[in-house]
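[1] got a structure for you, letters missing:
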């Protein structure tokens, strides 16, 4: 193992511990992030399900993968707020003065968020099973779906970290993060895209959330891949991996450079 890799692993582990301790000291935020997806599942599943052509249980089976991906996309919001909070309060400047790898601080935040997200999957999936959702596919397919979901969360967290370092302000990050709620609405997370107008369907199907949602539905065996869809949705696993690779390739270097540069 090279010295650079060793330093990154050591420093990244230390920053991971800091982030987990931070969450431990703020249990209210942790409880909110864990219970909100379950609340949304119950609300959307029983309120929206009664208004759609799909019967209630069928819609809830359709909805669970979509809500999983919508929750994963919230990595953008949480990553942005935490990075902006540290920057606004001067924590980032203090960390920057330490002999710590420049990639370790954002990496620690992203990995801590990933671990918390993985833990939060358990209660959500249990509630999903209780309301009628089932894993109809194979065990390897289900494992692949969970892995793909966590990869997408990891990628969106890096977007949030970069934007948080860019805004440098808690209030601005909170307002901008709240606006990200519209992203799942412009996708197939909650409703099929087949009935949308042509231009809106195109926008929705090129939304990364749509590709990952379709991939999860396919891997879990909940719904077939729709016909005549845009390429990322027509080839959902490949499309999801491509989107994650692009997002990580763009935003990991941007976040690390932004952290290293500071205000400059």
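    The structure has been received and is ready for your questions. Keep in mind that what you see is a predicted model, and the values were worked out from it rather than measured.
[2] Please make it C-alpha for all contacts and neighbour counts, starting now.
    OK.
[3] Contact partners for the closest residue to residue 71 other than its chain neighbours?
    Distance criterion CA to CA, 6 or more residues apart in numbering; nearest residue to residue 71, sequence neighbours excluded, is residue 37 at 6.6 Å. Going by CA atoms under 8 Å, 6 or more residues apart in numbering, residue 37 touches 67, 68, 71, 124.
[4] next one: residue 214
    188, 223, 225, 233, 236.
[5] if we go to 7 Å?
    225, 233, 236 (CA atoms under 7 Å, 6 or more residues apart in numbering).
[6] From what I see, the first one and residue 218 are in contact.
    Yes. Judged on CA atoms under 7 Å, residue 225 makes contact with residue 218 at a distance of 6.5 Å.
[7] Which one of these two is surrounded by more residues?
    residue 218 (22 against 15; other CA atoms under 10 Å).
[8] Got another one to weigh against that:
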């Protein structure tokens, strides 16, 4: 526990000092939301209030930026030999990755708060109860944990910081193929099939339903996707780290 807390503090301090990470994790999602609401929102007539529709998608998109930052941070530690130095110390290998994952949670929490705050200024009016807010935040936490562990694995196998950012491209791209910005019913049949059978869409639909007071019909599917991804990603990252440590 002491080692994990030390690594968490280290990762948070490194992230706070890295202006690029701050911009990517917080400022960029806010700019993206402004772009979709003010530039594209007027042309989208399939939803009644576009700002209420798009905010959950932007929040989930934030997690992709945060996860990519995690992959780059882990890859940077690998490239500089920091992980090798940690392996020579009497600390758990899991603590090293845990530090990066928890720092990712902290970045995403700040980014989510910033997005929701700006969205309220734009006219976002959620009707969720306290319980619904708690469920939405719990699902987002589970999804961020899963993506962060997956990103940590990408960071371990990346040969450079730049390649780590490319490996995280899928996590940034999937929300654009989901119901984040437009309903899946407006998509061509082949693209609708892709959108309906990937993890991002049920997560967004569930968060959107919880915040707007609608039935969360995709709730169990979102939990299954997020929980399954967390188990697989954390196990894969731990196996990779153990394999590296045994060399």
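    Yep, it's here. Note that the structure is predicted; figures quoted are calculated from it, not measured.
[9] picking up where we left off before, what do we get in the second structure for the residue nearest to residue 71 of the first structure?
    The alignment partner of residue 37 of the first structure in the second structure, by TM-score structural alignment, is residue 29.
[10] Next, count neighbours for residue 36 of the first structure.
    Residues near residue 36 of the first structure, counting by other CA under 10 Å, number 12.
[11] tell me which element the match of residue 37 of the first structure is part of?
    In the assignment (DSSP states H and E), residue 29 of the second structure maps to helix 28-34.
[12] rewinding a little: would you check how far apart the match of residue 37 of the first structure and residue 58 of the second structure are?
    7 Å (CA to CA, to the nearest Å).
[13] Then residue 90 of the second structure?
    From residue 90 of the second structure over to residue 58 of the second structure the distance is 41 Å, taken as CA to CA.
[14] okay, those two: which has more neighbours?
    residue 58 (23 against 8).
[15] ok, the more buried one touching residue 34?
    No. Using CA under 7 Å, residue 58 of the second structure makes no contact with residue 34, being 10.1 Å away.
[16] Residue 130 of the second structure maps to what in the first structure?
    Per TM-score structural alignment, residue 130 of the second structure is aligned with residue 139.
[17] make that residue 95 of the second structure, sorry
    In the first structure, the residue matched to residue 95 of the second structure (TM-score structural alignment) is residue 104.
[18] Excluding chain neighbours, give the residue nearest to the most centrally placed residue in the first structure in space.
    Geometric centre of the first structure, nearest residue: residue 72, 2.4 Å, by CA atoms, centre = their mean. Once flanking residues are discounted, residue 72 of the first structure sits nearest to residue 153: 4.6 Å by CA to CA, 6+ apart.
[19] So that neighbour: helix, strand or coil?
    helix (DSSP: H, G, I helix; E, B strand; the rest coil).
[20] Does it touch residue 73 like I think?
    Yes. Here residue 153 of the first structure reaches residue 73: they are 6.0 Å apart, a contact under CA under 7 Å.
[21] and the equivalent of residue 175 of the second structure over in the first structure, what is it in contact with?
    Applying TM-score structural alignment, one finds that residue 175 of the second structure aligns to residue 184 in the first structure. Residues near residue 184 of the first structure by CA under 7 Å, 6+ apart: 70, 209.
[22] For residue 184 of the first structure, pull up the helix or strand it's in.
    Assigned by DSSP H and E, residue 184 of the first structure falls in helix 182-185.
[23] Pull out the buried residues from that helix.
    By 16 or more other CA atoms under 10 Å, the buried positions in helix 182-185 of the first structure come out as 183, 184.
[24] That helix vs the second structure, average distance?
    Aligned to the second structure and superposed, helix 182-185 of the first structure gives a mean residue distance of 1.3 Å (mean CA distance after the TM-score superposition for the first structure).
[25] Going by neighbour count, which residues of the next helix or strand after that helix are buried?
    Proceeding C-terminally, helix 182-185 of the first structure gives way to helix 198-205 as the next helix or strand, assigned by DSSP H and E. Buried residues in helix 198-205 of the first structure, counting neighbours by 16+ other CA under 10 Å, are found at 201, 204, 205.
[26] In the second structure, what residue corresponds to the second one?
    Per TM-score structural alignment, the equivalent position to residue 204 of the first structure in the second structure is residue 195.
[27] those strands in the second structure, which residues are they?
    With DSSP state E, there are no strands along the second structure.
[28] what about the counterpart of residue 249 of the first structure in the second structure, how many neighbours?
    Superposed on the second structure with TM-score structural alignment, residue 249 of the first structure falls opposite residue 231. As a burial measure, residue 231 of the second structure scores 14 neighbours (other CA under 10 Å).
[29] Next: the one 4 residues further on.
    Counted with other CA under 10 Å, residues neighbouring residue 235 of the second structure total 15.
[30] Of the contacts of residue 214 of the first structure, which are reproduced in the second structure?
    Counting by both residues aligned by TM-score structural alignment, their matches' CA atoms under 7 Å, the members of the contacts of residue 214 of the first structure that carry over to the second structure are residue 236.
[31] Correct me if wrong: residue 202 of the second structure contacts residue 222.
    Yes. Here residue 202 of the second structure reaches residue 222: they are 4.9 Å apart, a contact under CA under 7 Å.
[32] would you list every one of the helices in the second structure?
    2-17, 19-22, 28-34, 50-80, 82-87, 93-122, 130-157, 161-167, 169-173, 189-196, 200-212, 219-245 (DSSP state H).
[33] Put together CSV for those helices, with distance to residue 42 of the second structure on each row.
    What follows is the helices of the second structure, written out as CSV (distance: least, CA to CA, whole Å):
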stretch, distance to residue 42 of the second structure
helix 2-17, 36
helix 19-22, 30
helix 28-34, 12
helix 50-80, 8
helix 82-87, 49
helix 93-122, 14
helix 130-157, 27
helix 161-167, 33
helix 169-173, 23
helix 189-196, 23
helix 200-212, 20
helix 219-245, 30
